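> let me see the structure of the following:
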Amino acid sequence: MSIDALPPLREVIAKHGLSAKKQLGQNFLLDLNLTAKIARQAGDLSSYDILEVGPGPGGLTRALLAEGARKVVAVERDARCLPVLEEISESAPGRLHVIEGDALAVDLRPHLTAPYKVVANLPYNVGTELLLRWLTPASWPPDWQSLTLMFQREVAERIVAQPGSKAYGRLSILAQWRCDVRIALHLPPQAFTPPPKVSSAVVQVARLDVPRYEADARILSDVVARAFNQRRKMLRASLKGLLPEIEEALILAGIKPTQRAEEIGLEQFCALARIVADQRKS
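Predicted structure coming up:
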């Protein structure tokens, strides 16, 4: 049986008695037109391995295979979904590798040929944690080339937010420092079964070979975390534990000590991180 000949997802769910589990952050996307649209956002798939996290009943998995993915590595911790994914695997011999486990705990490197692409309707309860891990590897550039990910709309807006907005924060900076980011699609709650209480969005994250501005990754992450953990405070207060002479460092970076984190752009944060690194060496 080919991918196109597989039964509708609603029939598959009924046959296998599947229902989305809240504790696993599941909301199933059953519209195959939408899953195809998401898969296409990742561009050419024919020369890449694709990592999918939380495939569930396999709607997006089908789309990735139908769009020509060289291989799909699907990580699923819900054992109820494994027989469904096995049926999809039989329709695309040798192109779908299913791993039962928690994507936060499984070492996927042996199963993927770099550079690979990540395309996933991420479970809500682990989406942000996975993104942060992908954005902060031990070395850059990472093994992945792009991330095409479904998030709650609020998280998606944080990823692409600009200075001055309420959504702007640590996630915005870590994503935009070394990647091009954009919201590719918006999806209403009614697109999912069961409908979540919030809207969703697909974010496209394309890695850059080198960061936009020079900075030590650990120091930048520390600076940004301190700044936004107390985002209502002036930076001279929220960052006072970074250096003894923090006000001088802020001024050197072109930042007024009375400014707040949400007013500071990526370039200025990177400049401050470089100054912190230099002063710690001296």
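
> alpha carbons only for contacts and neighbour counts from here, please
Noted.

> show me the strands in this structure, by range?
Shown for the chain, the strands assigned by DSSP state E span residues 28-29, 49-53, 71-76, 96-100, 116-121, 144-152, 179-187, 192-193, 200-207.

> show me the contact partners of the fifth one.
In other words, strand 116-121. For strand 116-121, the external contacting residues (Cα atoms under 8 Å, 6 or more residues apart in numbering) are 39, 42, 48-55, 60, 143-151.

> likewise the last one?
Residues lying outside strand 200-207 but in contact with it, judged by Cα under 8 Å, 6+ apart, are 38, 41-42, 141, 144-154, 156, 175, 178-189.

> which of those are buried? Put it as a PyMOL command.
Buried subset of the contacts of strand 200-207, written as a PyMOL selection, criterion 16 or more other Cα atoms under 10 Å:
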select buried, resi 38+41+42+141+144+145+146+147+148+149+150+151+152+153+156+175+178+179+181+182+183+184+186+187+189
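
> next, the second sequence, to be compared with the first:
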Amino acid sequence: MAQIDGLPPLREVIATHGLAAKKSLGQNFLLDLNLTARIARIPGDLSQADVLEVGPGPGGLTRGLLANGARRVLAIEKDSRCLPALAEIAEAYPDRLTVIEGDALEVDPLQHLTGPIHVVANLPYNVGTELLIRWLTPQVWPPYWQSLTLMFQREVAERIVAQPGGKAYGRLAVLAQWKAEARIALSLPPEAFTPPPKVSSAVVHLTPRPAPAFPADPGVMERVVAKAFNQRRKMLRAALKGLHPRIEDKLEEAGIAPTDRAETVSIERFAALARALQG
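Predicted coordinates for the structure are as follows:
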């Protein structure tokens, strides 16, 4: 494993600071600095950008981002055990790393960042999906981030990029692809992590569209999609029954058969339904 900076190997860092991964925090540490450097390169040139990293742990990806030239990294870490290791990285990269101890669901990163901003993170498994939905549903679009480069369980990554007609296609795919271009940029086997998770992982790269792919009110669109997939085995005329007294007429107005199920409906048709309901 090649070194990307003058700091010790991550296994040594973990041993020195007693950083056994905690299942309760959704931790699986990526120790191969070659892999963390590859992930850090996915967003492109970061020399003129700030980076938000969630759940840096012992700092493998943090080091990759800084070695790759990120102007500045804001790392939000809930596990206080990791702070001494991150402080060592901050010392090696003066004025380029800020570490906040806290819950990423509660911290406002914009108080500490200057645009342009990229988000790069090996997300804790237990909050990854919730954070992604928050980043995709801000009050104002385009969002503050220029790209999201996020590691998930492979199954979640496939749900983000899924196309209509399959079991993986759902609310996550519709919201992500309506608002952004999404692709799987890198796959990682369980043995790349310590401890090895039971499943493979993948890095998803998302870049925001200037405007959603098809016009629709975001609040209505999100409500329609959530309700449609909440009972995905039902025909849409039943799953969406509470949204409008003449839901079958609205479905047909949007070009959707009332007997269709959510997993067969394209993002364009969902947007058309949201417009029909709003009208």
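
> what's the TM between chain one and chain two?
Comparison of the two superposed chains (TM-score structural alignment, normalised by the length of the second structure) gives a TM-score of 0.98, and 277 aligned residues with a Cα RMSD of 0.9 Å.

> quick revisit: okay if I get the strands of the first structure as a markdown table plus distance to E87 of the first structure?
Listed next are the strands of the first structure as a markdown table, based on distance: least, Cα to Cα, whole Å:
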| stretch | distance to E87 of the first structure |
| --- | --- |
| strand 28-29 | 18 |
| strand 49-53 | 17 |
| strand 71-76 | 13 |
| strand 96-100 | 10 |
| strand 116-121 | 19 |
| strand 144-152 | 24 |
| strand 179-187 | 28 |
| strand 192-193 | 21 |
| strand 200-207 | 27 |
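
> which residue packs closest to the counterpart of A162 of the second structure in the first structure, ignoring adjacent ones?
In the first structure, A162 of the second structure lines up with A161, judged by TM-score structural alignment. Leaving out its chain neighbours, the residue that sits closest to A161 of the first structure by Cα to Cα, 6 or more residues apart in numbering is Y168, at 4.8 Å.

> quick check: the one you found vs E154 of the first structure, distance?
Using Cα to Cα, to the nearest Å, Y168 of the first structure is found at 11 Å from E154 of the first structure.

> again, but for A79 of the first structure
In terms of Cα to Cα, A79 of the first structure sits 29 Å off from E154 of the first structure.

> again, but for L242 of the first structure
30 Å.

> next up, the contacts around the residue nearest to L112 of the first structure when sequence neighbours are not counted.
Nearest residue to L112 of the first structure in three dimensions, chain neighbours excluded: D49, at 6.2 Å (Cα to Cα, 6+ apart). By Cα under 8 Å, 6+ apart, the residues touching D49 of the first structure are A69, R70, K71, V72, V73, L112, T113, A114, P115, Y116, K117.

> quick one, helices of the stretch 1-150 of the first structure?
In the stretch 1-150 of the first structure, the segments counted as helices under DSSP state H, counting those that start in this stretch are 9-16, 32-41, 59-66, 82-91, 127-135.

> deepest of the ones you listed, which one?
helix 59-66 (a mean of 25; mean count of other Cα atoms under 10 Å).

> what's the local residue count around the residue lying closest to S47 of the first structure once chain neighbours are set aside?
Spatial nearest neighbour of S47 of the first structure, chain neighbours left out: R70 (5.9 Å); criterion: Cα to Cα, 6+ apart. Using other Cα atoms under 10 Å, R70 of the first structure is surrounded by 16 other residues.

> and R70 of the first structure, how far from A39 of the first structure?
For R70 of the first structure, the distance to A39 of the first structure - Cα to Cα - is 13 Å.

> what about the longest helix in the first structure?
helix 266-281 (DSSP state H).

> just how off-centre is it within its chain?
26 Å (Cα atoms, centre = their mean, to the nearest Å).

> kindly report the same for stretch 153-164 of the second structure.
12 Å.

> for G115 of the second structure, see how far away the residue nearest the centre of the second structure is.
Centroid check for the second structure by Cα atoms, centre = their mean gives L132 as the closest residue, at 4.0 Å. For L132 of the second structure, the distance to G115 of the second structure (Cα to Cα) stands at 19 Å.

> can you check L175 of the second structure too?
Look at L175 of the second structure and G115 of the second structure: by Cα to Cα, they are 24 Å apart.

> more crowded one of the two?
Between L175 of the second structure and G115, counted using other Cα under 10 Å, the more crowded position is L175 (22 against 13).

> wait, that one touches L136, no?
Yes: taking contacts as Cα atoms under 8 Å, L175 of the second structure lies within contact range of L136: 7.0 Å.

> mind listing what the nearest residue to E253 of the second structure once chain neighbours are set aside touches?
Take E253 of the second structure and drop its neighbours on the chain: the residue closest to it by Cα to Cα, 6+ apart is A276, 6.9 Å away. For A276 of the second structure, the contact set (Cα under 8 Å, 6+ apart) comprises K250, E253, A254.

> possible to save those as a markdown table with distance to A211 of the second structure and neighbour count?
Listed next are the contacts of A276 of the second structure as a markdown table, based on distance: Cα to Cα, whole Å; neighbours: other Cα atoms under 10 Å:
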| residue | distance to A211 of the second structure | neighbour count |
| --- | --- | --- |
| K250 | 24 | 23 |
| E253 | 24 | 16 |
| A254 | 20 | 19 |
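
> I'd like these as CSV, with distance to R233 of the second structure appended.
Listed next are the contacts of A276 of the second structure as CSV, based on distance: Cα to Cα, whole Å:
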residue, distance to R233 of the second structure
K250, 20
E253, 22
A254, 20
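
> G128 of the second structure: which of the residues you listed is nearest?
Of all those, the one with the least separation from G128 of the second structure (Cα to Cα) is A254, at 32.6 Å.

> relative to R237 of the second structure, how far out is the closest one?
13 Å.

> same deal with I160 of the second structure?
From I160 of the second structure to R237 of the second structure the distance is 25 Å (Cα to Cα).

> between those two, which one's more packed in?
Higher neighbour count among I160 of the second structure and R237: I160, with 27 against 22, using other Cα under 10 Å.

> the more buried one against K179, yeah?
No: judged on Cα under 8 Å, I160 of the second structure makes no contact with K179 at a distance of 11.6 Å.
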